[in-house]
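*Asks:* Sequence first, predicted model second:
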Amino acid sequence: MKLNLKYLKGFIGYKLFDGKALPPSSISFNLTSKCNLKCEMCWQYRDGGIFKKESPLLLEGEMEFQDLKKVVDDISGSLKNITLWGGEPMLHPDFAQFTGYIKEKEKYLNIITNGSLLKRFAKSLVEMKVNNIVVSIDGPQEIHDEIRGVKGSYQRTIEGIETIKDFKYNYSENLPRIEINFTISDLNFDRVADTVKILQGLNINSITISHLWFADKDMYEKNEKIFKDELKTSSPYFHAFIRETSGVNLKILTSEIAKVKETRWKIPIIFLPDLDNKEIFQYYSNPGNSFRFIYCLVPWRTACVLPNGDLTPCGDRPDFIVGNLRKERFSQLWNNEKFRSYRRALKGHKLFPMCKRCCELFLQ
């Protein structure tokens, strides 16, 4: 596997240390579990998602600005990149204040959003020179709204992108970059090329076409066994990733992807992961096959702060907690025994069974 240079620090820790890691250069904040959409493929809010029913993660109070600031200050020396996500991060009451503080500290800031509140924050996002915003658009208007579960969400997202474009022009700014993420599902697999064509008309920097993250029951059960046997815990929230993919017509999907690849577009197109036709069939029919993506460096290079201050080695594992940042400093938790045990277990298996369709794996 060819390694992206920004993952080098994680790779060094992975190879040389017994579960320990060098100080992280990046961190992500899941600012809030609240969301104003109900996306069909989302492991948090879709039918069967972890927040579909009452969840302890929803009941615990969110960190306020002073708490968030302390985390950044504690690791500011090594920290270069910060990602804000959720839920919908712009629903956090201190979103604008925290965003401003991150940019005052001269950190690279990436925001992952459904785009519905972009118009409200457009002026400040441009003024603060936020580096990058990833916006989800999953089809033409009627398809996008169906997937998002809220009518009018497509139009609000487009208006937000256009408003940012206007402020960038008025202020002679190039930032923030706008990346569109299109996630393939059984509702839009036949509209990939159409969507790319529509998006070419927007003032954006790139389009990522992401294959669906999913798992089957066998992967879930194998994952549970590893967690119970080696980490003395369980990972019940991973049930939210179990889903049926037979609704994706793979012949049509491969044809759609071929159309996109055969056309010269003015906006760069990225496939996550980039698979040939044979691999696409394997991807959806054999979720246990990780192809050439054979290990994960995430817990050696970053960590995720959950809304209530809990720290987890992986943002998509909100049920494995190494400590709470309201009670302890980040520097006390980064290489504590629980974090190290997670790294050792992951390295021993190269990948946990439920990791084999994770987008972070493919970004390496």
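*Replies:* In hand now; what should we look at?
*Asks:* Please make it C-alpha for all contacts and neighbour counts, starting now.
*Replies:* Will do.
*Asks:* Identify the residues contacting stretch 265-278?
*Replies:* 200, 204-211, 254, 359, 362-363 (Cα atoms under 8 Å, 6 or more residues apart in numbering).
*Asks:* change it to 7 Å
*Replies:* Gln200, Asn205, Ser206, Ile207, Thr208, Ile209, Ser210, His211, Thr254, Cys359, Phe362 (Cα atoms under 7 Å, 6 or more residues apart in numbering).
*Asks:* List the buried residues of it.
*Replies:* Ile267, Ile269, Phe271, Leu272, Pro273, Leu275, Asn277 (16 or more other Cα atoms under 10 Å).
*Asks:* Distance-wise, check the fourth one relative to Tyr7.
*Replies:* Pointing back at Leu272 there. 17 Å (Cα to Cα, to the nearest Å).
*Asks:* how far does stretch 111-118 sit from the chain's center?
*Replies:* Chain-centre distance of stretch 111-118: 13 Å, with Cα atoms, centre = their mean, to the nearest Å.
*Asks:* ends of that stretch, how far apart?
*Replies:* 11 Å.
*Asks:* what's the single longest helix in the chain?
*Replies:* Criterion DSSP state H: the longest helix present in the chain is helix 153-170.
*Asks:* contacts for it?
*Replies:* So helix 153-170 is in contact with 115-116, 118-119, 122-123, 126, 141, 144-145, 174-175, 203, going by Cα under 7 Å, 6+ apart.
*Asks:* make it 6 Å
*Replies:* Helix 153-170 is touched from outside by Gly115, Ser116, Leu118, Lys119, Ala122, Gln141, Asp145, with contacts defined as Cα atoms under 6 Å, 6 or more residues apart in numbering.
*Asks:* Check stretch 113-129 too.
*Replies:* For stretch 113-129, using Cα under 6 Å, 6+ apart, the contacting residues are Glu88, Val135, Ser136, Arg156, Thr157, Gly160, Thr163, Ile164, Leu175.
*Asks:* Tell me which of the buried residues of stretch 265-278 fall in strands.
*Replies:* Counting by DSSP state E, the buried residues of stretch 265-278 place Ile269, Phe271, Leu272 in strands.
*Asks:* Now distance to Val322 too, for those, in TSV please.
*Replies:* Shown next, in TSV, are these (distance: Cα to Cα, whole Å):
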residue	distance to Val322
Ile269	37
Phe271	33
Leu272	30
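*Asks:* another structure for you, compare them:
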Amino acid sequence: MGLFQQVVLRSIRRQLSSLGSEKRPFIAGHKLLYTCNLRCKMCPFWRRQDEKLLSLEEEKLMLKALADFGVSFMGFEGGEPLLRRDIKDILAASHSLFHTSLVTNGWFLKERARDIKDYLDYLFVSIDGIGELHDRLRGIPGSFKKAVEGIKEATKYLPVSISSTITRENMHQAEEIVELGRSLGVSVSFQVAYDYSTADKMSPDAQRLRGVLERLLEMKKQGYPIVESKEYFMSVINSWYHNDPWECKPWLTINIDPQGRVVTPCYVLNEYSGTQRVWETDLRKLWASIDWDSYRSCNKCALSCYLEPSLFSWRNPSMVRERIIDNVISYIRSRGSPAPQ
């Protein structure tokens, strides 16, 4: 049995055994650094000054603590994670414990994909527009070309998705981004821009956004390669336009800042500000001390890392098939054929 299947089955067993008991995360996200080579309008993180980053040994301590807490899925982001010289070693340590993914802007991917391919189960490459629009949103000319070149290289070795943030300046290109993904043989994951206090205000106009979300929902139903579930789009539409909120379960996801500190209660409400270092904290006690019920009806963001786990139900056959069975089959197929050399 492969690593991914083991991770999924472990997650299933833990979820079923914990129904009605203590709240625990099974997804973790970790910003390896804030530093980035791009200057995205909607992002507050590259504007932050990095403190002393965690050493490889500290990263390993953090990963072990998360594994002991029951986390099954580990996602790395930044900043730009490929700026870390020890990224290969960090990913290797994670891959031995978790289903591991990484988000990159793609600038260094063409040169680095082969180095990291054995330690990733999934890769996300950020693209927020076609050609010049992407470059303008990302602040550096040539970003689109670099991202596309990186995707073409990475797909030789890994399952890849485009990660796209819907903003007021690019929402008219959402369908084109899906078509780009299809032409490159990858899927597309969308999130809606959130207006952080230290970034440009880029959240979309509400009424125009509704049309975009409805169109993406229809494309999903038609079989276009969109990562988010039908339930994701329906929940955002119902919440923001019909006053029918989805129930957020932020305890299912734990986020860790570049200094190894736990971000509570979630990614956006305190704008990614951490407090206690993971491996120096009783995570079970910390999680039990938070009044999670007060966040159930928040609905301020549409981040899939919170919304999708919150919507998931083992009792919904279509969701189990789409997010567990189909993903396992896709993973087995992707590993069944040798990667081109």
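*Replies:* Perfect, thanks for sending it. Treat the numbers as computed from the prediction; the structure is a model and nothing was measured.
*Asks:* Let me see the TM-score of these two.
*Replies:* The pair, once superposed, lands on a TM-score of 0.72 when counted by TM-score structural alignment, normalised by the length of structure 2; 297 aligned residues with a Cα RMSD of 3.6 Å.
*Asks:* sorry, back to before: from the chain's centre, how far out does the longest helix of structure 1 sit?
*Replies:* So, by Cα atoms, centre = their mean, the centroid of helix 153-170 of structure 1 is 22 Å from its chain's centroid.
*Asks:* following that helix, which helix or strand comes up?
*Replies:* The C-terminal neighbour of helix 153-170 of structure 1 among helices and strands, as given by DSSP states H and E, is strand 177-183.
*Asks:* Next, the angle from the next helix-or-strand element following that following strand to strand 177-183.
*Replies:* Next helix or strand after strand 177-183 of structure 1 toward the C-terminus (DSSP H and E): helix 192-199. Interaxial angle of helix 192-199 of structure 1 relative to strand 177-183 (axes from the mean of the first three to the mean of the last three Cα atoms, to 10 degrees): 160 degrees.
*Asks:* Show me what the helix or strand immediately after helix 192-199 of structure 1 in the chain is packed against.
*Replies:* Per DSSP H and E, the first helix or strand lying C-terminal to helix 192-199 of structure 1 is strand 206-210. For strand 206-210 of structure 1, the packing partners by 3 or more Cα pairs under 6 Å, 6 or more residues apart in numbering; DSSP states H and E come out as strand 177-183, strand 269-272.
*Asks:* thinking again about what came up before, may I see the buried residues of the longest helix of structure 1?
*Replies:* Under 16+ other Cα under 10 Å, the buried positions of helix 153-170 of structure 1 are 153-154, 156-168.
*Asks:* residue contacts, the nearest residue to Ala193 of structure 2 once chain neighbours are set aside?
*Replies:* Counting by Cα to Cα, 6 or more residues apart in numbering, Ala193 of structure 2 lies nearest to Ser203, which is 4.9 Å off, once chain neighbours are set aside. Contact partners of Ser203 of structure 2, counting by Cα under 6 Å, 6+ apart, are Thr167, Arg168, Ala193, Tyr194, Asp195.
*Asks:* of all the residues you listed, which comes closest to Thr264 of structure 2?
*Replies:* Nearest to Thr264 of structure 2 among these: Tyr194, at 17.3 Å, using Cα to Cα.
*Asks:* Name the SS class of the closest one, please.
*Replies:* Three-state call for Tyr194 of structure 2 (DSSP: H, G, I helix; E, B strand; the rest coil): coil.
*Asks:* what does it align to in structure 1?
*Replies:* In structure 1, the residue matched to Tyr194 of structure 2 (TM-score structural alignment) is Phe214.
*Asks:* show me what contacts the residue lying closest to that match once chain neighbours are set aside?
*Replies:* What sits nearest to Phe214 of structure 1 in space, not counting adjacent residues and going by Cα to Cα, 6+ apart, is Phe241, at 5.1 Å. Contact partners of Phe241 of structure 1, counting by Cα under 6 Å, 6+ apart, are Trp43, Phe214, Ala215.
*Asks:* Can you tell me which residue sits nearest the middle of structure 2?
*Replies:* Cys305 (5.8 Å; Cα atoms, centre = their mean).
*Asks:* So the alignment partner in structure 1 of that residue versus Gly77 of structure 1, what's the distance?
*Replies:* Aligned counterpart of Cys305 of structure 2 in structure 1: Glu360 (TM-score structural alignment). Counting by Cα to Cα, the separation of Glu360 of structure 1 from Gly77 of structure 1 is 24 Å.
*Asks:* Around Trp46 of structure 2, how many other residues sit close by?
*Replies:* 19 (other Cα atoms under 10 Å).
*Asks:* isn't it right up against Asn37?
*Replies:* No. Assessed by Cα atoms under 6 Å, Trp46 of structure 2 is found out of contact with Asn37, at 8.3 Å.
*Asks:* Look up how far Ala174 of structure 2 lies from Ala65 of structure 2.
*Replies:* 39 Å.
*Asks:* The stretch 201-350 of structure 1: helices as residue ranges?
*Replies:* In the stretch 201-350 of structure 1, the helices defined using DSSP state H, counting those that start in this stretch lie at 217-230, 250-262, 277-285, 298-301, 330-333, 337-349.
*Asks:* how far does the third one sit from the chain's center?
*Replies:* Translated: helix 277-285 of structure 1. With Cα atoms, centre = their mean, you get 23 Å for helix 277-285 of structure 1.
*Asks:* Tell me the buried residues in that helix?
*Replies:* Asn277, Ile280, Phe281, Gln282, Tyr283, Tyr284.
*Asks:* And for Lys15 of structure 1, the neighbour number?
*Replies:* Residue neighbour count, defined by other Cα under 10 Å, stands at 11 for Lys15 of structure 1.
*Asks:* Confirm that it sits in a strand.
*Replies:* No. Assessed with three-state DSSP, Lys15 of structure 1 is helix; it does not lie in a strand.
*Asks:* so how far is Asn277 of structure 1 from it?
*Replies:* 34 Å.
*Asks:* Could you list the buried residues of stretch 171-179 of structure 2?
*Replies:* Buried-residue list, stretch 171-179 of structure 2, by 16+ other Cα under 10 Å: Met171, His172, Gln173, Ala174, Ile177, Val178, Glu179.
*Asks:* Tabulate the residues you listed (JSON lines), appending distance to Val328 of structure 2.
*Replies:* Shown next, in JSON lines, are these (distance: Cα to Cα, whole Å):
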{"residue": "Met171", "distance to Val328 of structure 2": "32"}
{"residue": "His172", "distance to Val328 of structure 2": "33"}
{"residue": "Gln173", "distance to Val328 of structure 2": "31"}
{"residue": "Ala174", "distance to Val328 of structure 2": "28"}
{"residue": "Ile177", "distance to Val328 of structure 2": "26"}
{"residue": "Val178", "distance to Val328 of structure 2": "23"}
{"residue": "Glu179", "distance to Val328 of structure 2": "25"}
